[in-house]
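# sequence isn't available, so here's the structure alone:
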């Protein structure tokens, strides 16, 4: 059953087409993810499909008997309305009955409360009311009397998500639903969407979320849509195959173009009357041969200032706001190469700890000692600051026209922008015309230009596309200084951090050795998420005192990359060996060729044996 159909839709801004003649279909039960680079038009396409933005060409149709719920990227509500009014502003009679029940409960009017109960009873809405309570509790919205205008942007986004889920539409259209959720909320939402009989269309950069929730991946790339029936892992495999085929087709078109260009030049008079089909085919070949994929795999290698032996020491620091303790006597000494993830519920005090580390906030007790050589790079959840009418390249040149890399080389501001996925044609764009993700990328670029040796990234993955995340991860894996990451992106944390600061109740912070998946496994094994740090430390100590089962050390990032590289190299050698074996078995070569092929196989065997030994060594270490 087809729920949504888009036929030949096109959208332009001024004289520039964002995309043309796109066709998309969504069937009942599909859980479809729309992915693509920042600035390609994902949000615009979503607003068109949701009926918010008019299109220039084509048509969008939604099945008449279904209800559609839409979560926009930046929800806009009347700031004077309380949360309750926003949550139940739809026309669903069950939702209206539950809203009246909540209002009656708060009013203290017994008659009104009795009438509300009777109404809920008549509609058999108690299950609905219980589901509302679950959604509000899991998304951290305990007080429905608060006015929307007093809430942060992240809180408003969670209210908007709760509203959409409460309405329980047949088709959910969600733009970045995991932004501003903490890790427990992301995991709950993932489970909720997996267990609900809902058809889903969403934009997200969360790769674990994509892999476990979605069964269809649609990529918006260079104005075209590519559909993959499978999860994110399947998409990666098939995309690589598609790009290899496209690269081969472009190479063939370029070779043909050179031949046809010679024919065109030799017959200028004949073009008007002869072989018109060939002239038309030449234009098609020219267009195909002119295709150029922007290389988004440029390696970031930004210079960092030298870091001394004393970095940052936290001597039993504490912070309270009123009667609430958000950081309780936390003690830690940062070491070179520390790679720490910070996890905890929204409002637990994560940003408070970061601000005390950098000196933007004084602790109520204890002391923060910072080394003289420490240079912080602090990426916050704040809007990008720029002048009206300022262009991307000029904004970067305001800081420096030449940037030093970690290799000692220098690059121009334009080359530096290129590495951050701002190709030359994008560098003259007005900043106000950039997408949210592109502005976030610029903000990160500016911080790295200052050559920090202690990077603090507060939710760096919000609004960034997957391509940017992959490049950022590669850079951070080789970053030589200290790194602290606050993120709800589990894949990002797992790949980059060695241990965690876990915010628990009453401002207590657990220093956990391992990444986020290690921590979740630890909780599952102990069946108690509230086990204190002392229990965990005792367990770790007991393990370390058992000589029969020494703890394997983790591979370094360099060794991990070597292990991954070895797997590819071994596969390539195997293919080469198979080619020479096939030649030998063919029996068509001369005596000299047969001898040479046998020699090549012998050399390949030696190389493979050497690489296999190193692979086994690294595998056992990991």
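Perfect, thanks for sending it. The shown structure was predicted, so the numbers you read here are calculated from the model rather than taken from an experiment. Numbering: from 1, shown residues only.
# can we go C-alpha only for contacts and neighbour counts from here?
Noted.
# who touches the nearest residue to residue 619 once chain neighbours are set aside in this structure?
Leaving aside its sequence neighbours, residue 619 sits nearest to residue 563 (Cα to Cα, 6 or more residues apart in numbering; 7.6 Å). By Cα atoms under 8 Å, 6 or more residues apart in numbering, the contact set of residue 563 is 615, 618, 619.
# which member of those residues is positioned nearest residue 191?
Using Cα to Cα, residue 619 is the member of these that lies nearest residue 191, at 33.2 Å.
# also this one, for the comparison:
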């Protein structure tokens, strides 16, 4: 019996089609990777399952008694409780058994001559032992500690009220909670965002022991390769299924596109032959109205989209940047007696593409803040050459105005490269980020998380003639194609 069934589902939002005639089944043990362009309807599909969105047509059916757990891109976890308290509360049944077992141990330890009472205590103890085995409750504290440690929670983070945690840490806390709940079906929306390499590897290992089903929205190709058993792609409002992991999907998708292209050529030739055979203008008009026009329209819709244009280098033709942009000497930074980095020296040179790696809490974001002057170092010097500026992708994301349109957001930037480039070059550059003419007119407040990220990414590249783009997690929320 399928745990989740979508039958002929269509959804529209603000007069925009999201899904049309969508069919989908999730069987026990399935691991479905849900992929598609930003704004294509992936999160909408999850909300359909959660009954947070109602279909305009069709049905969404959840098998009776199925427990569903949902991890959102934006954590709704809050409150004055600590993450440790929240996670321990998940095991309240086990904690109740522990309390009763402790009381039985204390009673047995007393010198009692009542043999019948002792027998009852021992029988009850045996029942509770069986309950602990059934609930896998003997090591729940170790499981909590393993999850928190692997996700990077220090002692201070564990003792901190959830309301005082940053958004990234609340997301990690929410992920730990949903995984430890072990529902029948997991709905995970970008679970690897904000995780370091160790955290992602732990999550992959966790799935090897998970016996439930899952629908996973992720842009992490390696994670999908490791975890999922099939790929569901949201494309042109429909759901297309590909068995296997992401690597197998790529091969199957290429074959499907070639088949569609061949079909397009063949049908175009047939239609051309049919059109040539219609000599009478009146008959041609009637034929077109009967079906020829409709057939041509269908063929046009089946055209395979062209590959995304590469970055248009003429946008940057006026840039004149020195060889050495920044020199770092003996840089050091500590927090509360904990050293993040020390004696750090390097140069940032023209053309460099540098990546900062490290575990959660190791100081990656702090290093970027020190380099850009948002924080002061405890030791060392950061010297920038005259001329080149820098822009923060994350700051661009934070400063997006929900009331602004996608098009105006780039044109309103001070010193935007769009001012000195041709309109054609700008439009080709924007096409790289998969913004259509209709997308450019949308309000930013109506965009998905991935679309907002692409607006910020685009703005960062357009900002100023001499810029270095500091990007902390720039591919978060972006689909594989525009990377």
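That came through, no problem. Keep in mind that this is a model prediction, so the values were computed, not measured.
# would you pull the TM-score for this pair?
TM-score for the superposed chains, counting by TM-score structural alignment, normalised by the length of structure 2: 0.83, backed by 450 aligned residues with a Cα RMSD of 3.2 Å.
# want to try CSV for the contacts of residue 563 of structure 1, with secondary structure as columns?
Output for the contacts of residue 563 of structure 1, formatted as CSV (DSSP: H, G, I helix; E, B strand; the rest coil):
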residue, secondary structure
615, helix
618, helix
619, helix
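# show me how to select, in PyMOL, the buried members of those residues.
Per 16 or more other Cα atoms under 10 Å, the buried members of the contacts of residue 563 of structure 1 correspond to this PyMOL selection:
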select buried, resi 615+618
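# tell me which stretches of the stretch 201-350 of structure 2 form strands.
Assignment of strands within the stretch 201-350 of structure 2 using DSSP state E, counting those that start in this stretch yields the ranges 213-217, 230-235, 238-243, 324-335, 338-349.
# state the three-state secondary structure for residue 452 of structure 2.
helix.
# just give me the neighbour total for it.
By other Cα atoms under 10 Å, 24 other residues sit near residue 452 of structure 2.
# let me know the helix or strand that the equivalent of residue 129 of structure 1 over in structure 2 is in.
Under the alignment (TM-score structural alignment), residue 129 of structure 1 pairs with residue 141 in structure 2. Under the criterion of DSSP states H and E, residue 141 of structure 2 resides in helix 140-150.
# average gap between that helix and structure 1?
Taking mean Cα distance after the TM-score superposition for structure 1, the mean distance separating helix 140-150 of structure 2 from the aligned residues in structure 1 is 2.3 Å.
# need the contact partners of the helix or strand just after that helix.
Downstream of helix 140-150 of structure 2, the first helix or strand assigned by DSSP H and E is helix 155-158. With Cα under 8 Å, 6+ apart as the test, helix 155-158 of structure 2 has contacts from 82, 83, 84, 165.
# can you tell me the number of residues neighbouring the last one?
Other residues lying near residue 165 of structure 2 total 17 when counted by other Cα under 10 Å.
# please apply the same query to residue 119 of structure 2.
Other residues lying near residue 119 of structure 2 total 12 when counted by other Cα under 10 Å.
# trace residue 472 of structure 1 over to structure 2, please.
For residue 472 of structure 1, the aligned position in structure 2 is a gap, per TM-score structural alignment.
# can you tell me the element residue 472 of structure 1 falls in?
helix 466-477.
# run through who's touching that helix.
Helix 466-477 of structure 1 is contacted by residues 35-37, 205, 207, 296-301, 420-421, 461, 492, 495-496, 557 when judged by Cα under 8 Å, 6+ apart.
# same question, stretch 323-336 of structure 2
339-350, 377-385, 388.
# surely residue 84 of structure 1 touches residue 98?
No - between residue 84 of structure 1 and residue 98 there is no contact under Cα atoms under 8 Å: 10.3 Å.
# for those two, indicate the residue with more neighbours.
Of the pair residue 84 of structure 1 and residue 98, residue 98 is the one with more neighbours under other Cα under 10 Å, namely 23 against 20.
# now do the strands in the stretch 351-483 of structure 2.
With DSSP E, counting those that start in this stretch as the criterion, the stretch 351-483 of structure 2 has strands spanning 379-384, 389-392, 467-470.
# now do the second one: which elements does it pack against?
This means strand 389-392 of structure 2. When contacts are defined as 3 or more Cα pairs under 8 Å, 6 or more residues apart in numbering; DSSP states H and E, strand 389-392 of structure 2 packs onto strand 467-470.
# how big's the offset between the strand it packs on and structure 1?
With mean Cα distance after the TM-score superposition for structure 1, strand 467-470 of structure 2 averages 3.5 Å from its match.
# output the longest helix belonging to structure 2.
Secondary structure of structure 2 read by DSSP state H shows that its longest helix is helix 246-276.
# now do residue 378 of structure 1 against residue 71 of structure 1, distance only.
Separation of residue 378 of structure 1 from residue 71 of structure 1 (Cα to Cα, to the nearest Å): 30 Å.
# quick one on the thing from earlier: list the buried residues in the helix holding residue 141 of structure 2.
For helix 140-150 of structure 2, by 16+ other Cα under 10 Å, it's 140, 144, 147, 148, 150.
# which one in structure 1 is aligned with the last one?
With TM-score structural alignment as the criterion, the equivalent of residue 150 of structure 2 in structure 1 is residue 138.
# please state the offset of the helix or strand where residue 120 of structure 2 lies from the chain centre?
For residue 120 of structure 2, the enclosing helix or strand under DSSP H and E is helix 115-134. A distance of 47 Å separates the centroid of the chain from that of helix 115-134 of structure 2, by Cα atoms, centre = their mean, to the nearest Å.
# who's in contact with that helix?
Contacts for helix 115-134 of structure 2 (Cα under 8 Å, 6+ apart): 94, 97, 101, 104, 108, 112, 138.
# how deep is the fourth one tucked in, by neighbour count?
What it means is residue 104 of structure 2. Residues near residue 104 of structure 2, counting by other Cα under 10 Å, number 16.
# can you check the fifth one too?
Neighbours of residue 108 of structure 2 under the rule other Cα under 10 Å: 15.
# matching residues in structure 2 for the helix or strand that the helix holding residue 472 of structure 1 is followed by?
Next in sequence after helix 466-477 of structure 1, counting helices and strands by DSSP H and E, comes strand 482-486. Per TM-score structural alignment, strand 482-486 of structure 1 has no counterpart in structure 2.
# helices or strands up against strand 482-486 of structure 1?
Strand 482-486 of structure 1 is packed against strand 339-343, strand 454-458, with contacts defined by 3+ Cα pairs under 8 Å, 6+ apart.
# list of residues touching that strand?
Strand 482-486 of structure 1 has contacts (Cα under 8 Å, 6+ apart) with 334-343, 350, 453-460, 493, 497.
# repeat for stretch 148-162 of structure 1
Contacts of stretch 148-162 of structure 1 (Cα under 8 Å, 6+ apart): 71, 73-75, 77-83, 87, 135-136, 139-141, 177, 179-181.
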